[in-house]
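K.L.:
Sharing a sequence plus its predicted fold:
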Amino acid sequence: MAEAGFSATLIAPAKLNLSLTVLGKRRDGLHDLVSLVAFADLHDVLSVTLSDTTTDQLTLAGPFAGSLDRDNLVLKAISTFRNAIGPIPPLSITLEKKIPVAAGLGGGSADAAAILRLLARQYGLAAMDPSVQAIAAGLGADIPVCLDSRCRYMRGTGTTLDPEESGFAYHPALLVNPGIAVPTGSVFSALAAEQKIVTAASGRHSLANGIVDGRNDLETPAIAVAPEIGPVLSALSDLPGALGARLSGSGATCFALFDSDMELDKAAEQFRQIYPAYWIHAGTLRNWDKDSLFPKIPMC
């Protein structure tokens, strides 16, 4: 690890589940699923330097900092990496939290993946190296797919990743959250209660079908837990130019995709007039390249 003068800025992009099929519950209590995942231009920012103390330090900032626990996945990722790979000096991290918390956007997973990318680089490892993926999988189901922030199908409990969808193009997207946190456990409990788990085989879908014609099996149980989601999905579906609307993960963030930036901008303005108090992000989905995830390179 670099010593005096070390600094790094890390980008942690938000994750969207463009589709999500729950295949069944395993004996260990987890669920097998298949999900097409993409990443937004919305992201958290982590600023990392060496700590002037003997322990890792985490400072929280940004519009959603107040919703976070200081003992979060970033610190757990550093500790786990030390135990699994090798020594890391104490770090000081400032996390600027721009991704809503408990929103189906994988913000905590993205932050943990970002710090793992940095630590892997210091040891000459690729972000998707099996040893780094193993650490990520042990920390959380969404972290492995967040390591390189590129569109792909994830399967099982999230640890089985298909090859990236290299043809994934720029997609204008409107993200909306009604300002409520939805616990994932509550949604899966509602799913089990409604017996909506499917047993269909997880065959590979075309990318276009996965985006436009896919489904999210957690949508109905999420609405049962947080009824505010239903009107948001209806309003998004009714926007001119919207290519349908869907819930991301277990929610409560919903999204609609559009063919053009012009249609997106008009739709965002119309939605703001309907729900002026809701959190809205009008942006794009993209495949992030490695250099974009490290806008400031670590320096010795």
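P.N.:
Thanks, I have it.
K.L.:
CA atoms for contacts and neighbours, from now on please.
P.N.:
Will do.
K.L.:
buried sites along stretch 30-50?
P.N.:
Under the neighbour-count criterion of 16 or more other CA atoms under 10 Å, stretch 30-50 has 31-50 buried.
K.L.:
got it, and stretch 235-246?
P.N.:
Using 16+ other CA under 10 Å as the burial criterion, the residues of stretch 235-246 that qualify are 236-237, 239, 241-246.
K.L.:
dropping in the other structure now:
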Amino acid sequence: MATTKVFAPAKINLTLHVTGQREDGYHLLDSYVVFADVGDRVTVAKAEDTSLTITGPMAEGVPADPGNLCWRAADAFGQPVAITLEKHLPMAAGIGGGSSDAAATLKAMEKLYNQPAPFDPITLGADVPVCMVAHAAHMQGIGDWVLPLYQEPLNAVLVNPRIAVSTPEVFRALPRKDNPPMTPWPEGGGFPAVVRWLSEQRNDLQAPAIALQPVIGTVLSALDALQGCALSRMSGSGATCFALFATAQDAQAGAARLAADHPDWWVTACALK
């Protein structure tokens, strides 16, 4: 095998509780993470020297240099490759695009060279370990503790108002760092139980992100107004927000309405699992 292609799905934090901060500055998190059936695509080929080519509708502004997480992942793996990153997800959007791309690069290289990555993915970033799992998981600590879970697909709409949000700035604006953790995940009850449990949880970064970028509040209000919206929340440090629906038809109708009302926003219906 000389070339391989891996899907890099969008990462969605259904919950994100900030429960502490270590002396070295790293924040402690408690988060229920799922992944969408929309995302980027990473193609990796054996080569004499490492290179990175960016394509796709969201390619503008994505660095194609050794600072890119895909390139850093390849360097850490220790083999030269030619990487093509087909970008479909917005940058700095709170949906783990760069981390998912890095994880996809590592998975592709593991297939190409028939060996596991020779390092801990956490060294590339807090979201990379959970993105290596790439399906529902409970994530804790600084991202180094990941418990894979099974999640029935959730119908959702994702919206990004095409603004970048600085994660460090959002964390700095967080009024307290020792918030309560999540309560236990419900067993049984289907979609109503999931929504009920999620409504009792939080994204502790949502309020400070809205303070920095008020348009996030506008997005959440627009999602709440959609017919069939059961719950809306910001993902990660923003600015992407999601809304959950009981049916795929409701999600698709909601996405179509928002795309028509706000043609300048990035809007997509998807399934989360």
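P.N.:
Received it, and whenever you're ready, just let me know what you need. Everything quoted here is computed from the prediction, not taken from an experiment.
K.L.:
about what we covered before: could the buried residues of stretch 235-246 of structure 1 go into a markdown table alongside secondary structure and distance to E165 of structure 1?
P.N.:
Formatted as a markdown table, those follow (DSSP: H, G, I helix; E, B strand; the rest coil; distance: CA to CA, whole Å):
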| residue | secondary structure | distance to E165 of structure 1 |
| --- | --- | --- |
| L236 | helix | 26 |
| S237 | helix | 26 |
| L239 | coil | 28 |
| G241 | coil | 25 |
| A242 | coil | 23 |
| L243 | coil | 20 |
| G244 | coil | 21 |
| A245 | strand | 21 |
| R246 | strand | 20 |
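K.L.:
still on that earlier bit, out of the buried residues of stretch 30-50 of structure 1, which sit inside strands?
P.N.:
Residues of the buried residues of stretch 30-50 of structure 1 located in strands (DSSP state E): 31-50.
K.L.:
and the longest helix seen in structure 1, how far from structure 2 on average?
P.N.:
As assigned by DSSP state H, the longest helix anywhere in structure 1 is helix 107-122. Helix 107-122 of structure 1, aligned to structure 2 and superposed, deviates on average by 1.4 Å (mean CA distance after the TM-score superposition for structure 1).
K.L.:
Could you find the counterpart of P178 of structure 1 in structure 2?
P.N.:
Alignment note (TM-score structural alignment): P178 of structure 1 maps to P161 of structure 2.
K.L.:
For its match, give me its contacts.
P.N.:
Applying CA atoms under 8 Å, 6 or more residues apart in numbering, we find P161 of structure 2 in contact with 215-216, 219, 239-240, 264-266.
K.L.:
quick one on the thing from earlier: pull the residues that contact the longest helix of structure 1.
P.N.:
1-2, 10-15, 44, 46, 72-74, 77-78, 81, 88, 99-101, 126-127, 132, 136, 140, 142-144, 146-147, 293.
K.L.:
Among those, which are located in strands?
P.N.:
10-15, 44, 46.
K.L.:
now these in TSV, with distance to Y170 of structure 1?
P.N.:
As requested, those are exported to TSV (distance: CA to CA, whole Å):
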residue	distance to Y170 of structure 1
L10	22
I11	18
A12	18
P13	15
A14	15
K15	15
D44	20
L46	25
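K.L.:
Can I have the buried ones of those as a PyMOL selection?
P.N.:
Burial among those is assessed by 16+ other CA under 10 Å; the matching PyMOL selection reads:
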select buried, resi 10+11+12+13+14+15+44+46
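K.L.:
Tell me the one of the ones in strands among the contacts of helix 107-122 of structure 1 nearest E269 of structure 1?
P.N.:
Checking those against E269 of structure 1 by CA to CA gives A14 as the nearest, at 22.1 Å.
K.L.:
Tell me which residue of structure 2 lines up with the closest one.
P.N.:
Matched across to structure 2, A14 of structure 1 falls on A10, judged by TM-score structural alignment.
K.L.:
wait, what's in contact with its match?
P.N.:
Neighbour list for A10 of structure 2: 35-40, 89, 95-97, 100 [criterion: CA under 8 Å, 6+ apart].
K.L.:
how about 7 Å then?
P.N.:
Counting by CA atoms under 7 Å, 6 or more residues apart in numbering, A10 of structure 2 touches 35-36, 38-39, 95-97.
K.L.:
Now the residue of structure 2 positioned farthest from its centre: closest residue in space, sequence neighbours ignored.
P.N.:
Within structure 2, E48 marks the point farthest from the mean C-alpha position, 31.9 Å out by CA atoms, centre = their mean. If the residues on either side of it in the chain are set aside, E48 of structure 2 comes closest to P80, at 6.0 Å by CA to CA, 6 or more residues apart in numbering.
K.L.:
Hmm, A45 and that neighbour touching each other?
P.N.:
No: contact status for P80 of structure 2 versus A45: not in contact, 8.9 Å apart, counting by CA atoms under 7 Å.
K.L.:
and the nearest residue to A40 of structure 1 once chain neighbours are set aside, how many residues sit next to it?
P.N.:
Closest residue in space to A40 of structure 1, ignoring its immediate chain neighbours: L285 at 4.3 Å, by CA to CA, 6+ apart. Neighbour count for L285 of structure 1, taken as other CA atoms under 10 Å: 24.
K.L.:
now do R162 of structure 2
P.N.:
Here the number of neighbours of R162 of structure 2 (other CA under 10 Å) works out to 16.
K.L.:
related to what we said a few turns ago, among the contacts of helix 107-122 of structure 1, which ones are in helices?
P.N.:
Per DSSP H, the subset of those in helices is 73-74, 77-78, 81, 132, 136, 143-144, 146.
K.L.:
which among those gets closest to S189 of structure 1?
P.N.:
Here the nearest of these to S189 of structure 1, counting by CA to CA, is I143; it sits at 22.3 Å.
K.L.:
What's the match for the closest one in structure 2?
P.N.:
I143 of structure 1 maps onto V128 in structure 2, by TM-score structural alignment.
K.L.:
how much space is there between the match of P178 of structure 1 and L231 of structure 2?
P.N.:
Distance of P161 of structure 2 to L231 of structure 2, computed by CA to CA, to the nearest Å: 19 Å.
K.L.:
Pull the contacting residues for P231 of structure 1.
P.N.:
With CA under 7 Å, 6+ apart, P231 of structure 1 has no contacts at all.
K.L.:
So what does it match up with in structure 2?
P.N.:
Superposed on structure 2 with TM-score structural alignment, P231 of structure 1 falls opposite T218.
K.L.:
In three-state terms, label that match for me.
P.N.:
Three-state assignment for T218 of structure 2 (DSSP: H, G, I helix; E, B strand; the rest coil): helix.
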